[in-house]
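Participant: Next come a sequence and a model predicted from it.
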Amino acid sequence: MTVYFIGAGPGAADLITLRGHRLIAAAPVCLYAGSLVPAELLDVCPPGARLVDTARMTLDGIVAELVAAHTAELDVARLHSGDPSVFSAMAEQMRRLDAAGVPYEVVPGVPAFAAAAAALKREFTVPGVSQTIILTRTSARATPMPEGEDLATLGRSGATIVLHLAVQRIEAVAEELIPGYGTDCPAAVVAYASRPDEVVLRGTLGDIAGLVRDAGIVRTAVIVVGRALAAEGFPDSHLYSAARCRT
């Protein structure tokens, strides 16, 4: 048997890879992350499949389910929202599966920041403006951030910065980033990206917190800050330039 860590995408049921869809349709056991995984994906599971909502489970309980499936020689579709390489808690599950001798594979998915970029109709890496994306979060009610990864330090780069799990602290986020980016720096918040109830807010670091409060957004959102959000008049990419094509 194999445990398949599958990126279930940002919310829309059709934003999943063909590989992920195929594995879900064949797995007799499916563990999924509660309200973060679209219900339509659970409908793909085969008849009689064991469906386990992990939203209120501990790590020990989740791993016990995976080990039990291994003992019964049953494949597992372990669904994570977005892409499991980012803020998914997959690493500690894999560490325990290694110790238990349970095989696993990882199937990538569409990350939330990519869905947010699509909703904003923006490229986050714009020639001459920003060629770096920082994916991060804040430490409130979560594991402390490593030294040197605080927002004030990261903000000195001027790169496009995307924050997960931070919208409840939007005021503090803006306050920490303003010294590096300025109050006029474009900022956006995308909640429930790719879902029918998607909300897109555009503003600046100076006013984005107020927009978020007025909209009542408190979860399932990403914050994006950077000049790439409003870039105009930038040079064309060298990839498709006439000079490159002549060489």
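Facilitator: Structure's in. What do you need? Numbers count the residues shown, from 1 in each chain.
Participant: only C-alpha atoms for contact and neighbour calcs from this point on.
Facilitator: OK.
Participant: Who are the contact partners of the residue positioned nearest the centre of the chain?
Facilitator: Central residue of the chain (CA atoms, centre = their mean): Ala112, 3.7 Å from the mean position. Neighbour list for Ala112: Gly9, Pro10, Gly82, Asp83, Ala193, Val222 [criterion: CA atoms under 8 Å, 6 or more residues apart in numbering].
Participant: please redo it, this time with the cut-off set to 6 Å
Facilitator: Pro10, Gly82 (CA atoms under 6 Å, 6 or more residues apart in numbering).
Participant: Over to Arg50?
Facilitator: Val29.
Participant: try 7 Å this time
Facilitator: Applying CA atoms under 7 Å, 6 or more residues apart in numbering to Arg50 gives the contacts Pro28, Val29, Cys30.
Participant: and if you look at Thr160?
Facilitator: Counting by CA under 7 Å, 6+ apart, Thr160 touches Phe124, Ser130, Thr132, Ile133, Ile134, Val225, Gly226, Ala228.
Participant: where along this protein do the strands fall?
Facilitator: 3-7, 29-32, 50-53, 76-80, 104-107, 133-136, 160-163, 186-191, 199-204, 221-225 (DSSP state E).
Participant: what about the closest residue to Gly7 other than its chain neighbours, distance to Ile16?
Facilitator: Leaving aside its sequence neighbours, Gly7 sits nearest to Gly109 (CA to CA, 6 or more residues apart in numbering; 3.9 Å). Using CA to CA, to the nearest Å, we find Gly109 at a distance of 6 Å from Ile16.
Participant: Which neighbours do these two have in common?
Facilitator: Ala8, Gly9.
Participant: Dump the strands of the chain to JSON lines, plus distance to Ala64.
Facilitator: Below are these laid out as JSON lines (distance: least, CA to CA, whole Å):
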{"stretch": "strand 3-7", "distance to Ala64": "12"}
{"stretch": "strand 29-32", "distance to Ala64": "12"}
{"stretch": "strand 50-53", "distance to Ala64": "12"}
{"stretch": "strand 76-80", "distance to Ala64": "12"}
{"stretch": "strand 104-107", "distance to Ala64": "15"}
{"stretch": "strand 133-136", "distance to Ala64": "30"}
{"stretch": "strand 160-163", "distance to Ala64": "32"}
{"stretch": "strand 186-191", "distance to Ala64": "33"}
{"stretch": "strand 199-204", "distance to Ala64": "37"}
{"stretch": "strand 221-225", "distance to Ala64": "31"}
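Participant: from the ones you listed, which stretch is densest packed?
Facilitator: Between the strands of the chain, strand 76-80 has the highest mean count of neighbours, a mean of 28, where neighbours are mean count of other CA atoms under 10 Å.
Participant: Okay, one more to line up with it:
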Amino acid sequence: MIYFIGAGPGAADLITVRGKELLEKADMIIYAGSLVNPALLDYAKPECEIMNSAVMTLEEVIAAMVPAAQEGKLVVRLHTGDPSVYGAHREQMDLLKSYNLDFEVVPGVSSFCAAAASLKAEYTLPEVSQSVIITRMEGRTGVPPKQKIKDYAKHHATMVIFLSAGMLEKLQKELISGGYGADEPAAIVYKASWPDEKVLHCTVGTIAETAAANNVKNLALITVGGFLGSAYERSELYNPTFETGYRKADASKLQIKPVTKTHHKPGK
């Protein structure tokens, strides 16, 4: 069996219990060496064969996994974060199907979740943003039509931008071109959950400047949106005046005042 496992955002104890147990049993581990915390390899048994996919091509990864699986070995393909987000594991799974090999995917904690934890923020705030756009800048790998940064910026939803730390000046221009004001809140999270993590608050107009001042050139997520501000409405879910299938409405229990009645307004 071959398992595609999400290693989590970085911290070795943020892998799932299932993922850790499979690492302990694995006969072969092929890990994304440029992104996965090597401390996770400490879970492997001494005789496990370990390979770094950072120096391998897709063809070489498949050539290593297939014979091992055909021999009945337990193979782990260890991806950073969650494999479904910029994990490039679909092409691997499709090739494995052609060999009639079984595989499973074990989800992991994505770095965009770890970034929110580091920011102590909630991406989905009532009356601020109820949608999260996960995207990246167009670089050597293109993006489909109507899926550029400026297209998404028009929505003023929460944005989490991957794989773009080397193009921050261009990113700023795209965000502003799409409708964000230069003074709207943004944040850079470098290596979320790692020991050398950096959390940098800034504005849309100072993203590149802030990154340069803190020597951030890669391995960072850029977050943009009103969720980083102070204005939002109280959730109805735990509001005493809101009736649910588990609780009757009772306005007499309302004691907490709304946080605010004004909201961050997107720049023009």
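Facilitator: Looks like it arrived, so ask away. Since the model is a prediction, treat every value here as computed from it, not as a measurement.
Participant: Which one of the contacts of Arg50 of the first structure is nearest to Ile161 of the first structure?
Facilitator: Closest approach to Ile161 of the first structure among the contacts of Arg50 of the first structure (CA to CA): Cys30, at 33.5 Å.
Participant: dump the residue contacts of that closest one.
Facilitator: Contacts of Cys30 of the first structure (CA under 7 Å, 6+ apart): Arg50, Leu51, Val52, Val76, Ala77, Arg78.
Participant: What are the boundaries of the helices in the first structure?
Facilitator: Ranges of helices in the first structure, per DSSP state H, are 18-26, 39-42, 59-71, 90-100, 112-120, 151-155, 170-181, 208-215, 242-246.
Participant: Distance to Val199 of the first structure for these - can I get that in CSV?
Facilitator: CSV is the format used below for these (distance: least, CA to CA, whole Å):
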stretch, distance to Val199 of the first structure
helix 18-26, 26
helix 39-42, 20
helix 59-71, 32
helix 90-100, 28
helix 112-120, 9
helix 151-155, 24
helix 170-181, 16
helix 208-215, 9
helix 242-246, 39
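Participant: okay but Thr136 of the first structure is in contact with Leu165, surely?
Facilitator: No - Thr136 of the first structure lies out of contact with Leu165 (CA atoms under 7 Å); the separation is 8.8 Å.
Participant: My guess is Asp83 of the first structure contacts Phe113. True?
Facilitator: No - assessed by CA under 7 Å, Asp83 of the first structure is found out of contact with Phe113, at 9.8 Å.
Participant: The aligned partner of Ser235 of the second structure in the first structure and Ala231 of the first structure, how far apart?
Facilitator: Using TM-score structural alignment as the criterion, Ser235 of the second structure maps onto Ser237 of the first structure. Ser237 of the first structure sits 14 Å away from Ala231 of the first structure, going by CA to CA.
Participant: Of those two, which one has the most company?
Facilitator: Ala231 (17 against 10; other CA atoms under 10 Å).
Participant: And that one, how far from Ile223 of the first structure?
Facilitator: Distance from Ala231 of the first structure to Ile223 of the first structure, by CA to CA: 17 Å.
Participant: Same check on Glu149 of the first structure?
Facilitator: Using CA to CA, Glu149 of the first structure is found at 17 Å from Ile223 of the first structure.
Participant: likewise Val189 of the first structure?
Facilitator: For Val189 of the first structure relative to Ile223 of the first structure (CA to CA), the value is 5 Å.
Participant: what about Asp42 of the second structure, how many residues close to it?
Facilitator: Quick note: Asp42 of the second structure (other CA under 10 Å) scores 11 neighbours.
Participant: now swap in Asn215 of the second structure and tell me
Facilitator: The local packing of Asn215 of the second structure (other CA under 10 Å) involves 9 other residues.
Participant: Gly109 of the first structure too?
Facilitator: 24.
Participant: Between the two ends of stretch 21-32 of the second structure, how far is it?
Facilitator: Termini of stretch 21-32 of the second structure sit 19 Å apart (CA to CA).
Participant: Translate Gln70 of the second structure into the numbering of the first structure.
Facilitator: Per TM-score structural alignment, Gln70 of the second structure is aligned with Thr71.
Participant: State the distance from that match to Gly101 of the first structure.
Facilitator: Where Gly101 of the first structure is concerned, Thr71 of the first structure sits at a distance of 11 Å (CA to CA).
Participant: Roughly how far does Gly81 of the second structure sit from Gly10 of the second structure?
Facilitator: 8 Å.
Participant: Same question for Pro83 of the second structure.
Facilitator: Taking CA to CA, one finds Pro83 of the second structure at 14 Å from Gly10 of the second structure.
Participant: Repeat that for Ser84 of the second structure.
Facilitator: In terms of CA to CA, Ser84 of the second structure sits 16 Å off from Gly10 of the second structure.
Participant: out of the two, which sits in the more crowded spot?
Facilitator: A count of neighbours by other CA under 10 Å puts Gly10 above the other of Ser84 of the second structure and Gly10, at 26 against 15.
Participant: my read: that one touches Tyr190, true?
Facilitator: No - between Gly10 of the second structure and Tyr190 there is no contact under CA under 7 Å: 11.0 Å.
Participant: list the ones among the contacts of Arg50 of the first structure that the second structure also has?
Facilitator: When the contacts of Arg50 of the first structure are mapped onto the second structure and scored by both residues aligned by TM-score structural alignment, their matches' CA atoms under 7 Å, the shared contacts come out as Pro28, Val29, Cys30.
Participant: Make TSV out of those and add distance to Ile208 of the first structure.
Facilitator: Listed next are those as TSV, based on distance: CA to CA, whole Å:
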residue	distance to Ile208 of the first structure
Pro28	45
Val29	42
Cys30	38
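Participant: my guess is Asp27 of the second structure meets Val75, correct?
Facilitator: Yes - the criterion here is CA under 7 Å, and Asp27 of the second structure meets it with Val75 at 6.0 Å.
Participant: returning to that earlier point: am I right that the match of Ser235 of the second structure is in contact with Pro127?
Facilitator: Yes - using CA under 7 Å, Ser237 of the first structure is in contact with Pro127, at 5.9 Å.
Participant: measure the aligned partner of Glu123 of the first structure in the second structure to Thr158 of the second structure for me?
Facilitator: Superposed on the second structure with TM-score structural alignment, Glu123 of the first structure falls opposite Glu122. From Glu122 of the second structure over to Thr158 of the second structure the distance is 10 Å, taken as CA to CA.
Participant: Find residues that contact each of these two.
Facilitator: In terms of CA under 7 Å, 6+ apart, Glu122 of the second structure and Thr158 are both contacted by the residues Phe227.
Participant: Arg156 of the first structure: what's its closest spatial neighbour, skipping adjacent residues?
Facilitator: Excluding its sequence neighbours, the residue lying closest to Arg156 of the first structure (CA to CA, 6+ apart) is Gly180, at 5.0 Å.
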